[in-house]
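*Asks:* sequence-free structure coming up:
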C-alpha cells in the first residue's frame, strides 16, 4: 500500500486559489511585479479561451504533482518477521590436512571429512533463522572467514568455498577459540555459542587451548566441540588390506574438557548420520528465538510525481513558446 510521510503538506493544495482570491489591493500590488516573459505569455492569451485552457490544466497538474512529491509518498511492503533476540553462533572449522581422510560415507559414496561436513553443516546453517552466524577457518592459524551476520546464505557459501590446506595443514585449536572470543567481545550482550569442529589435536598456533579456554570462561561463552572421524577404515596395501583407526590423533580428552568447563557438550561424529543427529540435538540445546517483531520495508516514490511534474513543466514552456510563434505565422 501507499502512504505519505508528510501528509499535512496537502493543505498547500488550495494555495494558488488563495493567491488568486486575494483582496483587490494586494492584486494590484502583485500585478505590478515584473513577470518572466514566458509566464507573461499566459496573460497575452487571455482573450483566446481555446489557447488558455491547456496551460491552466498543465499548471494545475504541475502544482498537484509537486505537492504530492513534497509529501514523500512511500510504498509500504509486506510485513517481514524479525527476531527480537537471537544467538550469536560462531562456527570454527578445521581445514588441516587430516580432514582429507576419506573415511566418511555420504549418500552411498565415500567422501572426505570436509565434504561430509559441508553437506551436513550447510543444512544446519540454513535452519538457524534469526541467529547471527560467523565462520572461522583454522589450520596453521585461525582466520575470520565470515564476520557475524544474519545472512545465512553467505556463511553457507563461504563454507562451500573452503578447501583443505587453505590456511595450512596443522591444527591451531587454541587460536580458533581465542579468535572467537575476540569477535564475541566486540558484539552486544547475547547468548554466545561456539561450535568447534576438528579431527585432531592442537599442533600449531600462538595460544594453547587451555589459555583460550580461560578467556572463553571469563566471557561466558558456551562451547560445543565435535570430534570428526571414523573409528575404523579399510586401508589397501600392496599385499593385502587391513583395518586402521584413522582418528588416532583426535584429542577427545581436551575437547571434552573444553565443552564441560564452558557448559557445552562434546559430540563424536563417526559418520554423516552421527553429524546430522548432533546438529538436531544442537537445535534443541540452543533453540532458535521464536518471539518476533515485524517490520515493513519502505520504498520512496517521490521521484515519480517529481519527474512527471518536470515533464509537464517542459511541455508548458514549449506551449508558451510555440503557440505565439505559430499564431504570428498565420497572420
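*Replies:* Yep, it's here. Just so it is clear, the structure is predicted and the values come from calculations on it, not from any experiment.
*Asks:* okay, CA-based contacts and neighbour counts for the rest of this
*Replies:* OK.
*Asks:* all helices of the stretch 201-331 of the chain, in order?
*Replies:* In the stretch 201-331 of the chain, the segments counted as helices under DSSP state H, counting those that start in this stretch are 209-218, 252-261, 272-285, 303-330.
*Asks:* putting a second one here so we can go through both:
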C-alpha cells in the first residue's frame, strides 16, 4: 500500500504563491541617453518589470512548479507498506552456558557409547526448539568462555551451532566463573524486566581456570537480576571389573556440586543433578515449568522509503532548467 509518512508537508506547495503575494515586485529603471519628445509618454516613465509575474503557460513557469512539486513530494516521505507480519514479542532473555571441556568426552550417561556432550546436544537442542518467543543465546566454555551466539529469536541457528560444537574447542579445563561473567557482560546493556533474564549453566567439573571465581561471579549476577540454574552432569558411582577384581569408581568425582548449589542459591535459581539422558530431559522439562515462555506477538509492516525517486527527478529537472537558462543568457 502506498502512503505518505508526513502528508502535512504538502502545505509547502503554497509557499511560492505566498512569496509572490507578500513580496513586492522587482523593478528596474531604464535611463535614456537622448530625450525624444515624439516617444510616447508611457516610454518616458520608468520601466517596471514584474519578474515575479511569469506567464503561467511558459515552459519556465511549469518547469519550476513541477520541480517544486517533486521536492515537496520527497519531503512528505512516500512509502510502500508491505503486508502485515506478526513477530514474537521479546520474552525471556535465556542464555545457555555449556561446558565443552575435555571431560565431556566421558561416555557414562546411558548406553556407555554416547558421551556427555552428545547427550547434552540432543536434550538441550530440543529445549531450544521448545522456547518459542524467547531470545536465546549460547556461551561455550572450557579454559575460557566464548559467546557462540548473541541473544536471538533464530532458535534454529542456535540449535545448529550447538550441534556443531566440538569438545575442547574452548580448552580442556573449566572456567565456570568466566562463563557467568560473559553472560553478565552480554546482558549489561539490555533493558529487561527482573524476571526475564535467565542463565542455564551446565558443567561436569569444577572451576579450575579463568579469571573470575564462580561465587564472586554469582554475586555480580544477583546484582544484575540474572537468575542462574545450574546443572551438574555425570554418571552415578558404579562397580567395574578391574585387574584385581571389582572396584567402585565415580565418573563424576570432579563435579563441584557445592559450588553449583551456591551459585543457584545466590541468584534465586536452582541446582539440578543429571546422571543420564532421562534425568537431563526431566531437568529441562522442569525448567520449562519454572521459566514458562512469555508468548505474545506484535504486528509490523515492512516499509520501503521511496523519497529518493521524486527527489532525484526534481534535482535532475532543476539542473536541466538551470542549464537551459544559462545557454539562453
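*Replies:* Yep, it's here. Because the structure is predicted, anything quoted here is derived from the model rather than measured.
*Asks:* where does the TM-score land?
*Replies:* The TM-score (TM-score structural alignment, normalised by the length of the second structure) is 0.68; 303 aligned residues with a CA RMSD of 4.8 Å.
*Asks:* so can I have TSV of the helices of the stretch 201-331 of the first structure showing distance to residue 71 of the first structure?
*Replies:* Compiled in TSV, the helices of the stretch 201-331 of the first structure are given as follows (distance: least, CA to CA, whole Å):
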stretch	distance to residue 71 of the first structure
helix 209-218	53
helix 252-261	58
helix 272-285	47
helix 303-330	11
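*Asks:* I'd like to know how far the residue nearest in space to the middle of the second structure sits from residue 159 of the second structure.
*Replies:* Nearest to the geometric centre of the second structure sits residue 152, at 7.5 Å (CA atoms, centre = their mean). According to CA to CA, to the nearest Å, residue 152 of the second structure and residue 159 of the second structure sit 11 Å apart.
*Asks:* now for the corresponding residue of the first structure for residue 144 of the second structure, how many residues are close by?
*Replies:* Superposed on the first structure with TM-score structural alignment, residue 144 of the second structure falls opposite residue 141. For residue 141 of the first structure, the count of nearby residues is 19 (other CA atoms under 10 Å).
*Asks:* out of the helices of the stretch 201-331 of the first structure, which comes closest to residue 200 of the first structure?
*Replies:* helix 252-261 (8.6 Å; CA to CA).
*Asks:* now the closest one on the second structure. Mean distance?
*Replies:* By mean CA distance after the TM-score superposition for the first structure, the fitted helix 252-261 of the first structure averages 3.2 Å away from its aligned residues in the second structure.
*Asks:* ok, residue 131 of the second structure to residue 153 of the second structure distance?
*Replies:* 9 Å.
*Asks:* to clarify, my last question referred to residue 132 of the second structure.
*Replies:* 8 Å.
*Asks:* give me the more crowded residue out of the two.
*Replies:* residue 153 (21 against 18).
*Asks:* give the contact list for that one.
*Replies:* Contacts for residue 153 of the second structure (CA atoms under 8 Å, 6 or more residues apart in numbering) come out as 133, 134, 135, 136.
*Asks:* buried ones among the residues you listed?
*Replies:* 133, 134, 135, 136 (16 or more other CA atoms under 10 Å).
*Asks:* so which of those residues are in strands?
*Replies:* 135, 136 (DSSP state E).
*Asks:* got the residue ranges for the strands in the stretch 1-150 of the second structure?
*Replies:* Using DSSP state E, counting those that start in this stretch, the strands found in the stretch 1-150 of the second structure span residues 2-4, 78-81, 85-88, 93-99, 135-141, 145-152.
*Asks:* separation between the aligned partner of residue 222 of the first structure in the second structure and residue 91 of the second structure?
*Replies:* Using TM-score structural alignment, the partner of residue 222 of the first structure in the second structure is residue 227. Using CA to CA, we find residue 227 of the second structure at a distance of 15 Å from residue 91 of the second structure.
*Asks:* show me what contacts the closest residue to the residue nearest to the centre of the second structure other than its chain neighbours?
*Replies:* Spatially, and ignoring its direct neighbours in sequence, residue 152 of the second structure is nearest to residue 135 (4.7 Å; CA to CA, 6 or more residues apart in numbering). Under the criterion of CA under 8 Å, 6+ apart, the neighbours of residue 135 of the second structure are 90, 91, 92, 93, 94, 151, 152, 153, 154.
*Asks:* quick one: residues contacting the alignment partner in the first structure of the second one.
*Replies:* Put plainly, it is residue 91 of the second structure. Aligned counterpart of residue 91 of the second structure in the first structure: residue 86 (TM-score structural alignment). Contact analysis of residue 86 of the first structure by CA under 8 Å, 6+ apart lists 130, 131, 132, 190, 191, 288, 289.
*Asks:* go through the buried ones among the contacts of residue 153 of the second structure and name the one nearest residue 124 of the second structure.
*Replies:* residue 136 (11.8 Å).
*Asks:* number of nearby residues for residue 143 of the first structure?
*Replies:* Other residues close to residue 143 of the first structure by other CA under 10 Å number 17.
*Asks:* thought it was touching residue 162?
*Replies:* No: the criterion here is CA atoms under 8 Å, and residue 143 of the first structure misses it with residue 162 at 11.7 Å.
*Asks:* sorry, back to before: tell me the contacts of the match of residue 222 of the first structure?
*Replies:* Applying CA under 8 Å, 6+ apart, the residues near residue 227 of the second structure are 197, 198, 199, 221, 264, 267, 268, 269.
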